[in-house]
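**Q** Here is a sequence together with a model predicted from it:
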Amino acid sequence: MKSLEYRETAFGFFKFAFQDDSDEIVKSSCVAAHVLASQNLKLLAQDVVYWVIRRVGVDRRREVVEFMWKRHAEFESDFSVLDTLMRGFLKVEMSCEAMEIVGRMREVGLRPSSSAITILFKLLLRVGDHGSVWKLLRGMIHQGPRPCNHNFNAVILGFCRLGHVKVGESLLYVMQKFKCQPDVYAYNILINAYCTRGQTVDALGWMHFMINNGCAPSLVTFGTVINAFLQSGKYD
């Protein structure tokens, strides 16, 4: 895999080679992931773990976690192996298992990656696991990493897409308590949500609100509001 020039080619080779999901082959694949991670080839390590999880399925996912954890100290740090496992579960869309990895990180005193948490938020909202969304957000507030704009924007977008615009509004206010100043993307999410619902007056109100709070609208902001007024026949 290391000798191949492109990540996609290396991953394709591994998928071709991984034809047997016996315990011995799974263990060997986990060691391969460790070796790749130890040589700063984290993305390839994540590809290997993702494919192994996908092949063995839900029933054997705990085996993979234990295989990876058992010998990881010889090759990589606690955070490195758990982050690889978390991203593997995220890629195969096993949200409950990804949440378990977050829990294991907390147990050993680690903070999950903010970027991985953003992906997890999106997945949890897509599958409708709102309880885990709030649990994950509470965990970030109390144990870190501190929620950032990307985290809040992902959650606001997810709830707005589900039609829970008021929840999105509340989160926009809440994020300011954690030193996250709403950016143009956060406002655009809410404005678009109101426009989609035909509530153009509310959308325009939010545009004025963002301007008054020192956030300049983008071309997307104006385009969204103008299009909504045209769709509703309010040409004036």
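**A** Arrived safely.
**Q** going forward, measure contacts and count neighbours with C-alpha atoms only.
**A** Fine.
**Q** Find the nearest non-adjacent residue to D78, please.
**A** Distance criterion C-alpha to C-alpha, 6 or more residues apart in numbering; nearest residue to D78, sequence neighbours excluded, is H72 at 7.4 Å.
**Q** sorry, that was for V49
**A** If the residues on either side of it in the chain are set aside, V49 comes closest to G88, at 5.8 Å by C-alpha to C-alpha, 6+ apart.
**Q** Which helix or strand contains that neighbour?
**A** helix 78-91 (DSSP states H and E).
**Q** ok, how many other residues are close to I53?
**A** The tally of other residues near I53 (other C-alpha atoms under 10 Å) stands at 25.
**Q** also this one, for the comparison:
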Amino acid sequence: MKPHKLLNPQTLKPSKLRPIFLTNHAPSSAPFSSLTHPENPTDPPPITRHSLLKTIQSSQWDFIKHLEPNLAPSLISEALFELHKSPQLVLEFISNVDFHRQDIQTRCLAIAIVAGQSSPKPALELLKQVVGSGIATIREIFNPLALSRERLSVNSSIIFDLLLRACCEMKMADEAVDCFYLMVDKGFMPKTETCNDMLSLFLKLNRTERVWVLYAEMFRLKINSSVCTFNIMINVLCKEGKLKKAKEFVGFMESSGIKPNVVTYNTVIHGFCSRGRVGRAQMIFSAMKGKGVEPDSYTYGSLISGMCKERRLEEAAGLFNKMLEIGLLPSAVTYNTLIDGYCNKGDLDKAFSYRDEMVKKGIRPIVSTTMC
């Protein structure tokens, strides 16, 4: 047997060697090819405007949530515009897309579309969500809303009133003022009801000076006052202790063609009673009935409270009985006023009788309802 001839390494010249290149291209018939997996098996497939529209129109909301990672704001915006004649469908779609997937322009377009519904509540709730999120200033919300309104060829300016109302409902008073002046600057006059919301908000916040400024602006801009507007301003005067002016304002109200209602008279009567001027309140009470405005439980409650404070318990009890005779139900506050009055007088039997009557009628005692 011949020995094997050993290969001399010296004979291996580089020029005679052929390089070998490894490739990542596996042959199509490679074994186990059926077991290969995509890099990210959980990634949703790409989606087009057409396929998105079909998904929305068939209300496949679970699938929409699955597609969220691929829903760019521009794609959402395109779909919204295509669906602008179906505000309810837009509302359902936008409610099923994560808030943070939508930029402010997309969100405002959706709100402008939803505002086309007969009920303003859905658009108002969407606006409160945007305003409350703090992602944009009122101006940064107002301008995209204006652009969306133009893009949709909407004539109504209700969307701006809703924005102002959203600020008021969230007690964002300064933002409401910003919105008011943005509307005015753009030539959109806020509705009377919207202005009333602002006036009412500043009244609740005890910012009465701002109430007068806004009321003056309404007058300057020739925005009509309603009975609600006058009632708010009369309430302001009563809170400021300007009772004579409050009564005069009722006359101004009538001369403006607005008939005072029960709230108007209740406000003035309560104002006088709370300042210890029950006699004057009784005169207004008589004038109220003379003009055909029927007193309610609040009217009687204010007078009874005022009388009890002046220790005129027999008169208060007589007015209370009159209230029952005409079928009005006293409030827990009214019962409490009488109970306190008779307790302070030392007539516990009378106080207990009111307490028992109150419980018998199913009126729940308030925290301050105590027996001395």
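**A** Received it, and whenever you're ready, just let me know what you need. As the structure is a computational prediction, the values presented were derived from the model and not from experiment.
**Q** mean deviation of the helix holding G88 of structure 1 from structure 2?
**A** Comparing helix 78-91 of structure 1 with its match in structure 2 after superposition yields a mean distance of 1.9 Å (mean C-alpha distance after the TM-score superposition for structure 1).
**Q** Skip ahead from that helix and say which helix or strand is next.
**A** Scanning forward in sequence from helix 78-91 of structure 1, with DSSP H and E defining helices and strands, the next element found is helix 95-107.
**Q** what span of structure 2 lines up against the helix or strand just after that next one?
**A** Downstream of helix 95-107 of structure 1, the first helix or strand assigned by DSSP H and E is helix 114-127. Counting by TM-score structural alignment, helix 114-127 of structure 1 falls onto residues 192-205 of structure 2.
**Q** Give the buried residues for the matching stretch.
**A** Buried positions in stretch 192-205 of structure 2, judged by neighbour count with 16 or more other C-alpha atoms under 10 Å: T192, E193, T194, C195, N196, D197, M198, L199, S200, L201, F202, L203.
**Q** cool, and stretch 161-173 of structure 1?
**A** R161, V165, G168, E169, L171, L172.
**Q** Quick check: helices, which of those are part of them?
**A** Where the buried residues of stretch 161-173 of structure 1 overlap with helices, as defined by DSSP state H, the overlap consists of R161, V165, G168, E169, L171, L172.
**Q** Pull the most distant pair out of those residues.
**A** Distance extremes for these: the farthest pair is R161 and L172 at 15.1 Å, using C-alpha to C-alpha.
**Q** mean deviation of whichever strand or helix holds I269 of structure 2 from structure 1?
**A** Secondary-structure assignment from DSSP H and E places I269 of structure 2 in helix 262-274. Compared with structure 1 after fitting, helix 262-274 of structure 2 deviates on average by 1.4 Å (mean C-alpha distance after the TM-score superposition for structure 1).
**Q** Show me what that helix packs onto, helices and strands only.
**A** Helices and strands touching helix 262-274 of structure 2, by 3 or more C-alpha pairs under 8 Å, 6 or more residues apart in numbering; DSSP states H and E, are helix 227-239, helix 243-255, helix 278-290, helix 297-309.
**Q** What residues in structure 1 pair up with it?
**A** Under TM-score structural alignment, the alignment places helix 262-274 of structure 2 onto residues 184-196 of structure 1.
**Q** how distant is the matching stretch from the center of its chain?
**A** Averaged C-alpha coordinates place stretch 184-196 of structure 1 at 20 Å from its chain's average position (C-alpha atoms, centre = their mean, to the nearest Å).
**Q** and if you look at stretch 179-190 of structure 1?
**A** In terms of C-alpha atoms, centre = their mean, the centre of stretch 179-190 of structure 1 is set 18 Å apart from its chain centre.
**Q** Let me see the contact set for R139 of structure 2.
**A** Counting by C-alpha atoms under 8 Å, 6 or more residues apart in numbering, R139 of structure 2 makes contact with D178, C179, L182.
**Q** Counterpart of the last one over in structure 1?
**A** Counting by TM-score structural alignment, L182 of structure 2 lines up with R104 in structure 1.
**Q** how many other residues sit next to that match?
**A** Neighbours of R104 of structure 1 under the rule other C-alpha under 10 Å: 14.
**Q** Give me the distance between it and G163 of structure 1.
**A** Here R104 of structure 1 is placed at a distance of 33 Å from G163 of structure 1 (C-alpha to C-alpha, to the nearest Å).
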